[in-house]
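Novice: sequence unavailable; structure follows:
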């Protein structure tokens, strides 16, 4: 009872609201206004501490006349067991016992509470609610205000009691803690400990009893991960698949009938919930059974490789036969509900067709979970813990894996072995090898890796498992800018912080859903889709400041939202509980997370494990700068490896109407994946070089825009008159590229061993030649994507340009190159350092550190057990965002003009610090005037609308002006100091054009013309 949250077998089905209703009847009090029981109903009101147990004690203290309870601890446990039997989610042992009792919940609770003192009632209440923290670590009376609670107290001021410390207090010899590793249940471990005689061996793991799952160390980079495994000669880098953990126990009973029991990560018996994988387990272990795979030949005629029992660990995933790979994590939910037996079974409602299911608004709740039978559950096995009553826990990991490979009958798409790669840490390039393995996993759109020492036993403290994921590396999680619309007090996070209900702990985030309508009609109210909540990311000081900002944004109680004069409308995702307040003036927030997912009943992608990075004041950045809903979905699809919405239809139309034009390359193009892998290798090398001296930094949104011009026009002018102009400039650090999942690949193989490259001599001081790989995905004369309707077709021949007016005798030259349209996923990576800014051209003084240029970069040595050799840098293709970081960029369009719907927001693809507002600033920075050129600027880039534009910002007008300025510079003899200016089409910033990367040379070749 001291750790009720650890009791996974007892479920009471009661939370504060429902339990308070029972207690008002049992205690005979009224919950109406000014009634004695009103405190029970308002247990999380502003004048309360957010603990129902405290309110029960207060109410009972007013009428109780006894200080001694009349019930024994054994009877109390019996009543709690009877109460748990009324819940369908409790273990069978409690539900079966409850069948002998016909008493109602109210009768059981009445006997329980009428025998308790007020203080004991408070404890029992929190036991039923499975949380004793508010009683064990109460909030001080002086911390009733959120400011004092957050700023005058610390979360770690009180050391919370853990089950490990409790076991040590009960048994200082540590024997019970050792027993708990093989009996991961406090009741079973205590029973085994009490029955252990002096000198008797510790009980070994047994089938049917959960084995404690070891906790992984979070790796913050390759070198940081290797430090946790110092001393291990050989390690294995195992792919971490995005699924649900399953500890599978299989044994033969006395009659030879095979039995199965499956435990979830929490230790709960999930055998009936995981009924959909039973047949996979039978076939994988070679056990004849009536249920089997769809393939008849999957069953093995050989006898099982064990005689009595086995315990294996696996990841349960959703596998798509259509895609030929593991599907997204959220797909598991509907597959489990459809195949479960018992209370968790849910019949799938009629959903859309398979073709419609791929649309953007696909709902995870009503979607066809099996996709016509082509999507199903699968298992990826990665460890074995018990074999025929022999514990394999002390056995080294390498030997356990060999046993596992002999046990499992691999069947691709159903039963697979986790892919792993061996690295010899004794070699000087172990860090480099780990970087390449992790980069490959990221490029394959997998969740991450788990690094294990070859000689480590299961749950060994000397060499723990190390989990390495993108979001574990500071500044490399998926990041977006969204709008904060509501706030509430949430008990789980509040009890971690020890704050009362006056402190908001959970915040509601959404995205603008009608951006296009606002661009056309600024008088319409903005409409937001509230998608998810976040409670983490800010420290206590930042949280206090955020609450203060919320209080000053005219918050309106949610129950009065219809009467409140809010300046927007919203739709709340039905899986979310309503917020306490809605903000009268929304705020912009930067969030980061571990990829994207869909919650139950939600139509849209949301950040997974979202954390708040920063909240912007309206005077710094208005909410209009946030990512719109379509942009958020586009970012999410690229991150999880889904093709853009409508691509299949576009490819089909191209095959019908333009059969000579190849379809546009997809997200899983091998060349794109290779580029992503190389980019991550470079990025990880920089991260490893900073280990020990680096402070965590954030990175800019990858496709998430900072400044939104699409919703501007008159509507934005009205908002900015009240909120003030945007002044913040988002800095970025190394950022991640879309995680690409290319499928199962080598899941049916045993291992992949990275071979050590041949020894290299000392790195050359001269720069390496740039590697030029032919890109089959790059647009060319035969596969050039179609341009938007607003842009006329271009000729493949350069356009002759006549010099303006009176310049026929001036010596100047420039040329036009055939225009290609490239598709780029814009993910910022390393930012260049700038200095010596020219007057009139912005030169940021405090940009984050950047990756050195190819001429000056080499990977420094990384110190593990022995120093590594320097690794020379091999340049790879860089994205448009990187290309423009050392360019001066100007968009030739009227100031304040609304962004067309087909074009991406400029802040999403253009570095904010590289932007200028006039053509004069471009030529000034490029040294076309008497002022010296910017030291950091390598070129000028001008984007123009190459369609017929009557506003005066047309292609011809801009070219004539540049030609005149260039001619004047040449005539003045400044040709040698002048830097080139490239003229690009605005259509290169179109949404459908931003789907592939390009090298610097490719971007330069796609210019309409070049001056200089």
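Specialist: The structure has been received and is ready for your questions. Given the structure is predicted, the values throughout are model-derived calculations rather than measurements.
Novice: contacts and neighbour counts: CA atoms only from here.
Specialist: Will do.
Novice: strands of the stretch 151-300 of the chain, start to end?
Specialist: In the stretch 151-300 of the chain, the segments counted as strands under DSSP state E, counting those that start in this stretch are 217-219, 234-240, 244-252, 258-263.
Novice: dump these into TSV; add distance to residue 192 and mean neighbour count as well.
Specialist: Formatted as TSV, these follow (distance: least, CA to CA, whole Å; neighbours: other CA atoms under 10 Å):
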stretch	distance to residue 192	mean neighbour count
strand 217-219	30	19
strand 234-240	34	23
strand 244-252	20	21
strand 258-263	20	20
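Novice: of all these, which one comes closest to residue 477?
Specialist: strand 217-219 (13.6 Å; CA to CA).
Novice: right, and the helix or strand after the helix ranked longest in the chain?
Specialist: Looking across the chain with DSSP state H, the single longest helix is helix 670-689. As assigned by DSSP states H and E, the chain's next helix or strand after helix 670-689 is helix 713-723.
Novice: show me what counts as buried in that next one.
Specialist: Within helix 713-723, the residues scored as buried using 16 or more other CA atoms under 10 Å are 713-716, 719-720, 723.
Novice: with respect to residue 555, which of those residues is nearest?
Specialist: For the buried residues of helix 713-723, the nearest to residue 555 is residue 723 (16.3 Å; CA to CA).
Novice: enumerate the positions of the helix or strand hosting residue 40 that are buried.
Specialist: According to DSSP H and E, residue 40 maps onto helix 38-41. Using 16+ other CA under 10 Å as the test for burial, helix 38-41 gives 38-41.
Novice: what's the closest of the residues you listed to residue 176?
Specialist: Closest approach between those and residue 176, by CA to CA: residue 40, at 39.7 Å.
Novice: would you agree the closest one is in contact with residue 54?
Specialist: No: taking CA atoms under 8 Å as the definition, residue 40 is not a contact partner of residue 54, at 9.3 Å.
Novice: am I right that residue 528 is in a helix?
Specialist: No: under DSSP: H, G, I helix; E, B strand; the rest coil, residue 528 sits outside any helix and is assigned strand.
Novice: what's the neighbour count on it?
Specialist: Neighbourhood size, residue 528 [other CA atoms under 10 Å]: 22.
Novice: which ones are touching it?
Specialist: Neighbouring residues of residue 528 by CA atoms under 8 Å, 6 or more residues apart in numbering: 510-514, 568-571.
Novice: just put the residues you listed in a markdown table and tack on neighbour count.
Specialist: Formatted as a markdown table, the contacts of residue 528 follow (neighbours: other CA atoms under 10 Å):
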| residue | neighbour count |
| --- | --- |
| 510 | 28 |
| 511 | 26 |
| 512 | 25 |
| 513 | 20 |
| 514 | 18 |
| 568 | 15 |
| 569 | 12 |
| 570 | 17 |
| 571 | 12 |
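Novice: next one for the comparison:
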């Protein structure tokens, strides 16, 4: 059957009306209204949703939850999408200018501007646009992007993507066009959808299915085949019985990513001890690398390997440097191989130096791992030295032939993992781990020793996994992350000058009630501090980071920096501005601050950026200082020195470093 795209737009439009209510609704009232709207919409359409085939259900989920389609990369931001819209809709120069008004603060996003533009054009031609047509157009658009998954790119046709996109756009009503634009940008702000609520409302088994097979296509196929006799929304009493029966039939599928379990952050040693509740936990060092989920399927011949990244992207081609190592450590092709048909392993990819006989920093990975054939950010890096290569550190086993691995405890899975591969020095090794009983009196001291040892080796910290529970256990805390920057006073921090700012309509839409003028802030470090004692010398800053407000600063700081920054902002001009900016991205900075403000910034150690210099990793704003000026901020040379000291491998032994900690 044909499900109208307009139905989903109606859902999103009603949610936006509630979320953007003026004055803003109290949190409890907002939650209640959104829940009632959600329940009403799904109750009205549940028969049509149940009648969808597997492709229709996949299209429905892909439209509601576009961010989960990691295989589809469109490569479009608001500015580039504006040009594409102008081409598809045949817009005049004046219409394109009107459409570009989203770049002005508080004028809405690109979707809003397109809606206003199309309203005056009257109703579009028939027939109405179906959900499947929208999904087909998006799939065709993604197939033309080299960063999309191979399974998406293989359907590419030179003319289909633009033709399908134009056909859909020309038949959309104004409000539908707004949500179609936001769908392409994978951002529905100010609407925030709850993934689990959407999935459960489509079918109660979807959250569990997607935790086992993180693919809409595979999950929807299972619903229409294996679980076709299960009702989509059973009564509460039957739900638990049916769910337990269904879970016993769940199995991972080689080539389809298994979801990662959730971890809880511990903000102190004391909190970590409270979370462990006196039980037995496996302590594992958290290496500073990139997550790999490795799928082996010997039935596929030469295509026996598939590697997924943390985001769920198929990175097999990018991480080809691991292929030979994986083959040798699993002894694939020899009579000593313990794998009969298939297995799924989990590990961390790092770079190892034979010369230094150690694991190198995270920033070295980009020299060895491409993205669709491009070594992103490596232009200014020194070439990789002889003896440097990729290494895999293995820490879990999710599938081995017909064995029911996922239902086993973490210690059982690790023991089984160690039996199927051989260590290769500098190439393949297990993650260092041990089981610890937190009911013992010396638990705190032992935890601190393990944590200090991990930090002394320049790892990120520890991961704690509860013993005796399965991989995808539900309910109590199953995993804890303990990292240096999570603990107050232990992270790396410094004061940075805020030399300028810029505005993104897409980001501002997330906090439309604040009427933001700036959403991104550019941090600079002085490179000529010594010369400022001379008259007529302007301060010269090097931009070392751009911080977006989302998840990086509190609402209070965001509001204050917008108010104070608006009083200091002026267009940047190299000749007339009171400061000089050095940056590869100067054009992205819309205004400079004639008297820079000061952020206190916290990071997770340091990493080398594509520009060839070091900066705090994952920077977050802790404070907007009122008692300090830009003259008190860290200079560029001081930043590089701080990074060198933090990243330098200690000359002391690991034990001596622990004592210092």
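Specialist: Yep, that arrived. All of these numbers come straight from a predicted model, not from anything done at the bench.
Novice: if we can go back for a sec, export the buried residues of helix 38-41 of structure 1 to a markdown table and tack on distance to residue 682 of structure 1?
Specialist: Listed next are these as a markdown table, based on distance: CA to CA, whole Å:
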| residue | distance to residue 682 of structure 1 |
| --- | --- |
| 38 | 61 |
| 39 | 59 |
| 40 | 58 |
| 41 | 57 |
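Novice: return the residue of structure 2 aligned against residue 203 of structure 1.
Specialist: Residue 203 of structure 1 maps onto residue 250 of structure 2 when the alignment is built from TM-score structural alignment.
Novice: OK, contacts around that match?
Specialist: Contacts of residue 250 of structure 2 by CA under 8 Å, 6+ apart are 209, 212.
Novice: and it, how far is that from residue 50 of structure 2?
Specialist: Going from residue 250 of structure 2 to residue 50 of structure 2 by CA to CA, to the nearest Å gives 21 Å.
Novice: equivalent analysis for residue 412 of structure 2, please.
Specialist: 40 Å.
Novice: and what of residue 460 of structure 2?
Specialist: Computed as CA to CA, the residue 460 of structure 2 to residue 50 of structure 2 distance reads 46 Å.
Novice: which one of these two is surrounded by more residues?
Specialist: The neighbour count for residue 460 of structure 2 versus residue 50, taken as other CA under 10 Å, is higher for residue 460 (22 against 16).
Novice: and that one? What does it align with in structure 1?
Specialist: Looks like residue 460 of structure 2 aligns to residue 447 there (TM-score structural alignment).
Novice: select, from the buried residues of helix 713-723 of structure 1, the two members most distant in space.
Specialist: 713 and 723 (15.5 Å).
Novice: about what we covered before: which one of the contacts of residue 528 of structure 1 is nearest to residue 26 of structure 1?
Specialist: So of the contacts of residue 528 of structure 1, ranked by how close each gets to residue 26 of structure 1 (CA to CA), first place is residue 571, at 38.9 Å.
Novice: and the closest one, how close does it get to residue 510 of structure 1?
Specialist: In terms of CA to CA, residue 571 of structure 1 sits 9 Å off from residue 510 of structure 1.
Novice: between the two, which contacts overlap?
Specialist: Residues touching both residue 571 of structure 1 and residue 510 (CA under 8 Å, 6+ apart): 528-530.
Novice: which one of those is nearest to residue 464 of structure 1?
Specialist: Nearest to residue 464 of structure 1 among those: residue 530, at 39.8 Å, using CA to CA.
Novice: picking up where we left off before, wait, which of the buried residues of helix 38-41 of structure 1 is closest to residue 120 of structure 1?
Specialist: residue 40 (16.4 Å).
Novice: identify the residues contacting that closest one.
Specialist: Taking CA under 8 Å, 6+ apart, one finds 20, 24, 31, 52, 55-56 in contact with residue 40 of structure 1.
Novice: narrow these to just the buried residues.
Specialist: By 16+ other CA under 10 Å, the contacts of residue 40 of structure 1 give 20, 24, 31, 52, 55-56 as buried.
Novice: ok, which pair from the residues you listed is furthest apart?
Specialist: 31 and 52 (13.5 Å).
Novice: what's the matching range in structure 1 for the helix or strand harbouring residue 41 of structure 2?
Specialist: Assigned by DSSP H and E, residue 41 of structure 2 belongs to helix 27-50. Per TM-score structural alignment, helix 27-50 of structure 2 has no counterpart in structure 1.
Novice: for that helix, name the packing helices and strands.
Specialist: On a contact count with 3 or more CA pairs under 8 Å, 6 or more residues apart in numbering; DSSP states H and E, helix 27-50 of structure 2 meets helix 5-19, helix 195-202.
Novice: so what's the most centrally placed residue in structure 2 up against?
Specialist: The centroid of structure 2 falls nearest to residue 311 when counting by CA atoms, centre = their mean (6.0 Å). Residue 311 of structure 2 makes contact with residue 70 under the criterion CA under 8 Å, 6+ apart.
Novice: now check structure 1 for the residue matching it.
Specialist: So, by TM-score structural alignment, residue 311 of structure 2 is matched to residue 266.
Novice: same deal with residue 579 of structure 2?
Specialist: Following TM-score structural alignment, the counterpart assigned to residue 579 of structure 2 within structure 1 is residue 568.
Novice: so that match sits against residue 518, correct?
Specialist: No: taking contacts as CA under 8 Å, residue 568 of structure 1 lies outside contact range of residue 518: 11.7 Å.
Novice: find residues that contact each of the two.
Specialist: Joint contacts of residue 568 of structure 1 and residue 518 (CA under 8 Å, 6+ apart) are 525-526.
Novice: assumed residue 585 of structure 1 was part of a helix.
Specialist: No: secondary structure of residue 585 of structure 1 (three-state DSSP): strand, not part of a helix.
Novice: now check structure 2 for the residue matching it.
Specialist: Per TM-score structural alignment, residue 585 of structure 1 is aligned with residue 595.
Novice: please report how far its match lies from residue 629 of structure 2.
Specialist: On the measure of CA to CA, residue 595 of structure 2 and residue 629 of structure 2 end up 9 Å apart.
Novice: which of the contacts of residue 40 of structure 1 map to contacts in structure 2?
Specialist: Using both residues aligned by TM-score structural alignment, their matches' CA atoms under 8 Å, structure 2 keeps these contacts from the contacts of residue 40 of structure 1: 20, 52, 55-56.
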